[in-house]
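J.: Sequence plus predicted model, see below.
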Amino acid sequence: MSFTLPLPPVFAGENYYIWVVKMKIYLQAQDLWSVVKNDFEPPPLRANPIIAQMRQHAEESTKKHKALVCLQNGVTDVIFTRIMACSTPKEVWERLKENFMGSDKTRQQQVINLGRDFENLKMKESESIRQYSNRIMATVNSTRLLGEDFSDSRVVEKVITILPERFESKISSLEDSRDLTTISLSELVNSLYALEQRRANRQEEHPEGAFQAKAKDGPDIQFRSCKQFGHVEKVCKNKAKAPAQQQIQAQAAEDLQAQ
């Protein structure tokens, strides 16, 4: 089946790292990446070439111009003015890298800063597992776009070691059932997300349990009828006693007045 490539991705001056990844794949799909990376030139034809050799040489010779067209059409007119003097696709690629990625020293400093951010990422108590994993992957993908290798196993290890105590039972269960060094991040997140959903459903089905759990976190809550702390009216064990005590006090007051 024939496959027609779409137009090349266009770089307008922002998100250079994303454009680089897309453009590299685009050039590879057209068998043009080698002339960009290595500034490839086909060897000259030998004497008395056959027609097939002449055709192949012509195709190899035009690859440089095809790659140059792809790169020129892959930028806006404002960016094109920076590369229009470049005569080879490799020169264009390096010029854009120099203008928008910075020096190797600058890039390495960015990688170090992102690595520090990754190590300092912690899950908040109010945060869901998917929200936390999204924050982690934002940092990881930024690092990868800078050309730095970042393995999935390192991300999984980070998630497992930094999870709050409420996930401890699930992690222990996963450790018993399989090797966590081979588990994917998506599989781990989905397992923990399923645990979160089950707990949320149980709280909806048994709201009294949710009130009691809240009371543990807020012992300063006082139920005004029984004057005790740590719970509310819905789960008060003494709420039936309060009206009886009030009745006794009221009857005593009436007897006193009659006397």
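T.: Looks like it arrived, so ask away.

J.: Going by C-alpha atoms from here, please, whenever you check contacts or count neighbours.
T.: Fine.

J.: so Gln222 touches Phe229, yeah?
T.: Yes. At 4.2 Å, Gln222 counts as touching Phe229 under the criterion of C-alpha atoms under 8 Å.

J.: tell me the contacts of the closest residue to Thr76 other than its chain neighbours?
T.: Nearest residue to Thr76 in three dimensions, chain neighbours excluded: Ala12, at 5.4 Å (C-alpha to C-alpha, 6 or more residues apart in numbering). By C-alpha atoms under 8 Å, 6 or more residues apart in numbering, the residues touching Ala12 are Val75, Thr76, Val78, Ile79.

J.: for those residues, which one is nearest Asn113?
T.: Among these, Ile79 lies closest to Asn113 (C-alpha to C-alpha), at 28.4 Å.

J.: Next up, identify which helix or strand the closest one is on.
T.: Assigned by DSSP states H and E, Ile79 belongs to helix 77-83.

J.: in that helix, what counts as buried?
T.: The neighbour-count check on helix 77-83 (16 or more other C-alpha atoms under 10 Å) flags Phe80, Ile83 as buried.

J.: Residues contacting it, please?
T.: By C-alpha under 8 Å, 6+ apart, the residues outside helix 77-83 that reach it are Phe11, Ala12, Gly13, Gln72, Val92, Arg95, Leu96.

J.: burial count for the last one?
T.: Counted with other C-alpha atoms under 10 Å, residues neighbouring Leu96 total 18.

J.: another structure for you, compare them:
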Amino acid sequence: MESTHQFIAINKPLKLDVEHYGHWKVNMQQVIQGIDLEAWIAVEEGWTHPIISDDDGKETLKPKKSWSAEEKLEANFNAKALSAIFTSLPRNQFTRVQGCTSAKEAWDILKVIFEGTSNVKRTWIDMLEYEFESLTMGAGESVYDFSSKMSSICQEAIVLGKNYKDKKLVKKFLRSLRARF
């Protein structure tokens, strides 16, 4: 019987930094997709423990020994995604999701904690928009540093669902350049 093993090498451990949730979210999505695309699907669509019904119609959890190959595979994808999420959390954040049995459940809890409801999300977008509008190039700042700051704000906004049009970015960039440029 031939056995194959897959190994994923991650150079440095990814840990959630509460001040940079957007960064963690995007990286974590790629880590999970790198493990297996089906693992990411488990995060997006969810996984539930297989259930069986008895003659009376009462539903109970299906014993793992009687799972089909497909059910085992889906459970494995969920386990890989959940493991990746768990290992990326500092202890104080892990306690918030430690009882989760599905990767989607853990992902959604973290999303609500850090992105909030739609009202909180709108507030974060408004704050980023204000930061974008008030951004100016410092006297000793290089073009590269300024464009990095501007790009960082735009990428955080994208994670929250706001996209800046290229025209607006170019106008902002050109208006913000110092006279010497």
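T.: That came in fine, so what should we check first? These numbers come from a predicted model, not from an experiment.

J.: on that earlier part again, farthest-separated two in the contacts of Ala12 of structure 1?
T.: Taking C-alpha to C-alpha, no two of the contacts of Ala12 of structure 1 sit farther apart than Val75 and Val78, at 8.0 Å.

J.: Would you tell me what helix or strand the residue mapped onto Lys111 of structure 2 from structure 1 is located in?
T.: Using TM-score structural alignment, the equivalent of Lys111 of structure 2 in structure 1 is Lys97. Per DSSP H and E, Lys97 of structure 1 falls inside helix 89-100.

J.: can you state the direction angle for the longest helix anywhere in structure 2 and helix 103-115?
T.: Longest helix in structure 2, counting residues (DSSP state H): helix 69-87. Calculated by axes from the mean of the first three to the mean of the last three C-alpha atoms, to 10 degrees, helix 69-87 of structure 2 forms an angle of 30 degrees with helix 103-115.

J.: for helix 69-87 of structure 2, packing partners?
T.: Counting contacts by 3 or more C-alpha pairs under 8 Å, 6 or more residues apart in numbering; DSSP states H and E, helix 69-87 of structure 2 packs against helix 21-35, helix 37-45, helix 103-115.

J.: after superposition, how close is it to structure 1?
T.: Aligned to structure 1 and superposed, helix 69-87 of structure 2 gives a mean residue distance of 2.6 Å (mean C-alpha distance after the TM-score superposition for structure 1).

J.: follow-up on the earlier one: whereabouts in structure 2 does the helix holding Ile79 of structure 1 align?
T.: Mapping helix 77-83 of structure 1 onto structure 2 (TM-score structural alignment) gives residues 91-97.

J.: most centrally placed residue in structure 2?
T.: For structure 2, Lys25 is the residue whose C-alpha lies nearest the centre (C-alpha atoms, centre = their mean; 2.5 Å).

J.: mind checking what that residue lines up with in structure 1?
T.: With TM-score structural alignment as the criterion, Lys25 of structure 2 matches Val20.

J.: Contact partners for its match?
T.: Contacts of Val20 of structure 1 by C-alpha under 8 Å, 6+ apart: none found.

J.: Show me the strands in the stretch 51-200 of structure 1, by range?
T.: With strands called from DSSP state E, counting those that start in this stretch, the stretch 51-200 of structure 1 shows none.

J.: what's the residue lying closest to Ser53 of structure 2 once chain neighbours are set aside in contact with, if anything?
T.: Distances taken as C-alpha to C-alpha, 6+ apart place Glu59 nearest to Ser53 of structure 2, at 4.3 Å, with adjacent residues excluded. By C-alpha under 8 Å, 6+ apart, the residues touching Glu59 of structure 2 are Ile51, Ile52, Ser53.

J.: of these, closest to Glu115 of structure 2?
T.: Ile51 (32.8 Å).

J.: isn't the closest one right up against Glu71?
T.: No. Taking contacts as C-alpha under 8 Å, Ile51 of structure 2 lies outside contact range of Glu71: 10.6 Å.

J.: Need the overlap of contacts for those two.
T.: Counting by C-alpha under 8 Å, 6+ apart, Ile51 of structure 2 and Glu71 have no contacts in common.

J.: Those two - which one has more neighbours?
T.: Glu71 (15 against 12).

J.: Quick check: the more buried one vs Trp47 of structure 2, distance?
T.: According to C-alpha to C-alpha, to the nearest Å, Glu71 of structure 2 and Trp47 of structure 2 sit 10 Å apart.

J.: now do Val18 of structure 2
T.: 26 Å.

J.: Next: Glu19 of structure 2.
T.: Taking C-alpha to C-alpha, one finds Glu19 of structure 2 at 29 Å from Trp47 of structure 2.

J.: Stretch 73-80 of structure 2: which residues count as buried?
T.: Those would be Glu74, Ala75, Phe77, Asn78, Ala79, Lys80, for stretch 73-80 of structure 2 by 16+ other C-alpha under 10 Å.
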